[in-house]
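Trainee: below are the sequence and a predicted model; questions follow.
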Amino acid sequence: MVDVDDGAATAAPEKRIEDGSIRLVLGAVAATLLFASLGQTIVSTALPVMVADLGGMDKITWVMTAYLLASTIGAPVAGKLGDLYGRKMVLQTGIVVFIVGAVLCGIASSMGQVIAGRILQGGGGGALIVTSMAVVGDLLPARERGKAQGVLGAAFGLSTVIGPLLGGFLVEHLSWHWIFFVNFPVGLAAFIILGIALPRRADRSRKSVDYAGGALLATFLAALVLISNTAGTVFAWSSVQTLSLALIALAAVVMFVRVERRAEEPILPMSLFANNTFLVVNFVGLMVGMAMFGTITFLPFFLQVVKGISPTSSGLFLVPMMGGLLTASIGSGRYMARTGRYKLLPVFSTALLSVALLSMTTLAPDSPLWLIALSMIGIGLGLGPVFSIGVAAIQNAIPVSMLGVGTASANMFRLIGGAVGTAGFGALFSAGMAHNLVKWLPEAGAGGIRTIEAEMVAALPPETRAHVLDGIASALHPVFWIAAGSALIACIASTQLRELPLSS
């Protein structure tokens, strides 16, 4: 059993690394995390061109979903493998898998081949993101980890903004193939640097691998991601497909818990749930993930259809949020390193997040864009400390032998919250539109978000258009009310976090 808040074990699983190499390794790790994160976001602006070249319009959403699905599954498995066999092996393997997937996408001659390559990319990307964060726990004392995790969180947030812009630039000036080939030099450089500077694990003994637990966790996460991406859009909520996925997810999680209690080296040790820090931080991440993904998913639609701005400009409204996230993530990490304190940071940040989301419940067709941008800054400031401080707090509270598993859990629970939030908010928004638009635009009200385009709304008679815009804005209000409530629950839960001393 893991003692509640026992703290990290004293012996690190890796050989000691010279102090002069730490910065080099951390730089390579940050670059690795950045290009793995870019793998998801860089593709969005290239999709129309790829469809025009390869065909397969009916498969377009799977280019994004395949990556998300594989990365969600790959992350917790990689976290455990890193604990068993060392971060170096997992990082270098992840880089190779990611690059091979990128090359397959770049030379693909059909959309099916692109999707196959994206599955490989996603598996490698998920492993890279989690293992990069775990390396920080191996190399730095607890007091310094918040600062480094803040930088990694900033790199992750930066990819959300620069990914679509870089993808658009490469498509316009070269071709869509280069959005995949551009990863090669960065991946090669990171592979070489990590091979030289990061030591291998000293223990080479044979380990027991929890294959059954890994398969059940993969099944649960896959079903959850598929529900969030297809329910209410591809399939009706009451359809056989959606209900079957829900039953599969439920059965998988029940069997997973039973298997993990008996496994010699469980993918996710059940004893960790007795650890206050692990439990509180991951519950907060779950709630915040719901709030964050709800915002990111539906705000661009409101800006394009209701405010009438272009898709590119609507995407730029994520920049204020990411600016706030970068500032708060790095700033909170520095505060943690300077003072050794961290408990109040997620309390205050989630309170700010709740207030910022509450301000979004007033969205209307005449809402000024500057006010929306201001709310997005508040949302980013609220998110930043949760990401950087949460991972560092977990790494400080669990044995070093479980560092990868603990780091992966923070990412996994946030993604689970995002999947549940996206699905639930999508159903709520669609139901609200069906109710609000049934009189003015019955076919759109019944069909949901995918049947409404900005051009279609702009072409409506003025009176009808005014009612439709009001109906769309009103349908969003419950989404942001519930997101604000989720952030408030996260705030209350954060007060239960027990602050542990940080080694320096």
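Mentor: That came through, no problem. All values reported here derive from a predicted model rather than from experimental measurement.

Trainee: can we go C-alpha only for contacts and neighbour counts from here?
Mentor: Will do.

Trainee: Leu352 and Ala493, how far apart?
Mentor: Going from Leu352 to Ala493 by Cα to Cα, to the nearest Å gives 15 Å.

Trainee: for these two, indicate the residue with more neighbours.
Mentor: Using other Cα atoms under 10 Å as the criterion, Leu352 and Ala493 rank with Leu352 on top: 22 against 19.

Trainee: counting neighbours, which bits of whatever helix or strand Ala52 lives in end up buried?
Mentor: If you go by DSSP states H and E, Ala52 is part of helix 47-54. Using 16 or more other Cα atoms under 10 Å as the test for burial, helix 47-54 gives Leu47, Met50, Val51.

Trainee: contacting residues around that helix?
Mentor: Applying Cα atoms under 8 Å, 6 or more residues apart in numbering, the contact partners of helix 47-54 are Met57, Ile60, Ser109, Ser110, Met111, Val171, Trp176.

Trainee: ok, now how distant is the residue lying closest to Leu381 once chain neighbours are set aside from Thr32?
Mentor: Nearest residue to Leu381, sequence neighbours excluded (Cα to Cα, 6 or more residues apart in numbering): Gly324, at 4.5 Å. As judged by Cα to Cα, Gly324 and Thr32 stand 23 Å apart.

Trainee: neighbour count for those two, which is higher?
Mentor: Thr32 (29 against 22).

Trainee: could you check how far the more buried one is from Val186?
Mentor: Using Cα to Cα, Thr32 is found at 8 Å from Val186.

Trainee: neighbours around Arg262, how many?
Mentor: 12.

Trainee: A further structure is provided below for comparison with the first:
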Amino acid sequence: MSTHPATAAKPQEPPGEPNYLIPFLGIMGAMLLAMLDGMIVGTAMPTIVDELGGARDLSWVVTAYLLTSMITTPLYGKLGDLFGHKTMFLSAIGIFLGGSVLSGAAHTMTQLIMFRAIQGIGAGGLLVCGMALIGHVIPFKKMGSYQGISGGIMGAAMIGGPFLGGLITDHLSWRWAFYINLPVGAVVIAVISLAIHIKREKRPVKIDYVGAALIAVIASALVLFTSWAGDRYDWASPQIIGLGMLAAIGIGLLVLVERRAAEPMLPLTLFQNRNLTLAAAIAAAHGFVMFGAMTFLPLYQQVVQGASATNSGAQLFPLLAGTLVTSIVVGKSVSKTGRYRIFPLLGFAVSIAGLIMLATLAGDTSKLVSALFMLVFGVGLGLIWQIPTIIAMRSTAKSQLGVASGLVRFMQSVGGALGVAVAGAIFVHGVGSARPTDGRYLETYANAIGGIFLWAIPIAASGLVLAWLLRESPLNDDEDVNAPASMAREQEAALAAH
């Protein structure tokens, strides 16, 4: 352990309304870079393989990025609480842009994988520090509206990213899938540096290096488990079982270490906060359902409905529209009423209805009918999207915004990774030995993808139960904008007990 000067944000009066938009757009610009990057690069992969070769290692271009970003996500959250979220946010942007330059200049697949890992180190801080900065800049009474807008922007990135990636790859070069980050990143750095000012007071801290190392081990085991299970190795193989055991042992050791750490990377007192724990679990369920389903919808459109790679992205517009509109409406409603519990309840219920519809997709399902199914599913996702983050910010003091946001983001990533892995296993089992030359291949393919949505229903149902267990504490005008007095006292009492 070593001592370093650190900073903690002081509560300050909310700025005037005109001051919110520019800082918010700067933060969102950086977060958008992280979201768009994965979507754009995914579309460019075939062209990258044609030029660099190394098709056998192609999956590591994604896995390396995912691995380092998941490892650093909870670490950035805690370090932001210790040294300042603005400082860590700008550092993350710098690392991300450096990785982007190197990735665009890569001459071999090995180099690209290494540089993508560097990019992921920066990406891990963009979302979690961005959310924490929003919590510092914007008062909670207005948080819902801005979170709703950010949810819509993120949804647009997820759907529009593949389309943009196709345009860049076709008309410029796959290298510009990375270089495009530079001008946007430069503008974001200028805006964040000039428009965001957070008063801080210095205090000594001790870095929890052992906790950080254990989080890295756990995240690595989970990423490799979800990336390899059912693909490179059988689910019952020694490698996959070993990774699962490594993650479990790591979690056990982390609990022991964090109980004794002076400044734990993951304070266990957070889990004494009922709503924050439920929010993290809801984020995991939402990530499982969302990423598992959305990964295979383009395959259905391309293989069964005959859409091109670019057009399949455009055909996801109903899902985007449902997510975008409901996310904005939910945000405005939360800002106006201070109530949020109803939305994940409705969201998981509507998502279940959408999953039931999508499970009926067949070889002869029309594009209009599948668009309607996606719209319903998108509405459900949009109702849930920002609620876990809002609850995290609502349930913790400003001094722990980073670690709370990091926990929610980390759990959503874990849920998403598990969702994709399970969906892939279900798909492979459903397709079986069917080949394109078989007469009923398209029907078999459609049924296999339909099975993915069917198996996602129990997870969505568990999310509904978790949402039911939430305890709502609506915001009053005389309460602190980020941590109401009652919740602050609960946190202090938990820390004292610890």
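Mentor: Perfect, I can see it now. Please read these numbers as outputs of a predicted model, since none were measured by experiment.

Trainee: related to what we said a few turns ago, the helix holding Ala52 of the first structure vs the second structure, mean deviation?
Mentor: Its matched residues in the second structure lie on average 1.6 Å from helix 47-54 of the first structure after superposition (mean Cα distance after the TM-score superposition for the first structure).

Trainee: over which residues of the second structure does that helix lie when aligned?
Mentor: Aligning helix 47-54 of the first structure against the second structure (TM-score structural alignment) gives residues 45-52.

Trainee: on the three-state scheme, the most far-flung residue of the second structure relative to its centre is what?
Mentor: The C-alpha centroid of the second structure is most remote from Gly439, which lies 39.8 Å away (Cα atoms, centre = their mean). Gly439 of the second structure carries the three-state label coil when classified by DSSP: H, G, I helix; E, B strand; the rest coil.

Trainee: and it? What does it align with in the first structure?
Mentor: Taking TM-score structural alignment, the alignment pairs Gly439 of the second structure with Arg465 from the first structure.

Trainee: for that match, give me its contacts.
Mentor: Counting by Cα under 8 Å, 6+ apart, Arg465 of the first structure touches Val457, Ala458.

Trainee: what range in the first structure does stretch 382-395 of the second structure sit on?
Mentor: Aligning stretch 382-395 of the second structure against the first structure (TM-score structural alignment) gives residues 384-397.

Trainee: now the strands for the second structure?
Mentor: Here the second structure has its strands, by DSSP state E, at 3-9, 200-206.

Trainee: same for the first one, what does it pack against?
Mentor: The one in question is strand 3-9 of the second structure. If contacts are counted by 3 or more Cα pairs under 8 Å, 6 or more residues apart in numbering; DSSP states H and E, strand 3-9 of the second structure sits against helix 58-83, strand 200-206.

Trainee: out of the ones you listed, deepest packed?
Mentor: For these, the largest average neighbour count (mean count of other Cα atoms under 10 Å) is found in helix 58-83, namely a mean of 24.

Trainee: who are the packing partners of that helix?
Mentor: In terms of contacts (3+ Cα pairs under 8 Å, 6+ apart), helix 58-83 of the second structure is packed against strand 3-9, helix 21-52, helix 85-104, helix 109-137, helix 209-228, helix 401-431.

Trainee: swap the cut-off to 10 Å and go again
Mentor: Judged by 3 or more Cα pairs under 10 Å, 6 or more residues apart in numbering; DSSP states H and E, helix 58-83 of the second structure is in contact with strand 3-9, helix 21-52, helix 85-104, helix 109-137, strand 200-206, helix 209-228, helix 401-431.

Trainee: so which of these is the most surrounded?
Mentor: Of these, the one with the most neighbours on average (mean count of other Cα under 10 Å) is helix 109-137, at a mean of 26.

Trainee: map Tyr20 of the second structure across to the first structure for me.
Mentor: Tyr20 of the second structure maps onto Ile22 in the first structure, by TM-score structural alignment.

Trainee: so who does that match touch?
Mentor: Ile22 of the first structure makes contact with Ala28, Val136, Leu139, Leu140, Ala197, Leu198, according to Cα atoms under 10 Å, 6 or more residues apart in numbering.

Trainee: would you confirm that the first one contacts Ala190?
Mentor: Think Ala28 of the first structure. Yes. Counting by Cα atoms under 10 Å, Ala28 of the first structure touches Ala190, with 5.2 Å between them.

Trainee: still on that earlier bit, for the helices and strands packed on strand 3-9 of the second structure, which one sits closest to Gln386 of the second structure?
Mentor: helix 58-83 (17.6 Å; Cα to Cα).

Trainee: what angle do that closest one and helix 401-431 make?
Mentor: Angle, helix 58-83 of the second structure to helix 401-431, by axes from the mean of the first three to the mean of the last three Cα atoms, to 10 degrees: 160 degrees.

Trainee: how far apart are helix 58-83 of the second structure and its match in the first structure?
Mentor: By mean Cα distance after the TM-score superposition for the first structure, the fitted helix 58-83 of the second structure averages 1.3 Å away from its aligned residues in the first structure.

Trainee: Val114 of the first structure versus the residue most central in space within the first structure, what's the distance?
Mentor: Note on the first structure: the residue nearest the mean C-alpha position is Leu415, at 5.3 Å, using Cα atoms, centre = their mean. Distance, Leu415 of the first structure to Val114 of the first structure, using Cα to Cα: 24 Å.

Trainee: so which of the helices and strands packed on strand 3-9 of the second structure gets nearest Ala216 of the second structure?
Mentor: Among those, the nearest to Ala216 of the second structure by Cα to Cα is helix 58-83 (4.9 Å).

Trainee: off-centre distance for that closest one?
Mentor: 11 Å (Cα atoms, centre = their mean, to the nearest Å).

Trainee: for stretch 287-303 of the second structure, same thing?
Mentor: Centroid separation between stretch 287-303 of the second structure and its chain, computed with Cα atoms, centre = their mean, is 16 Å.

Trainee: in the first structure, what stretch matches that stretch?
Mentor: By TM-score structural alignment, stretch 287-303 of the second structure lines up with residues 289-305 in the first structure.
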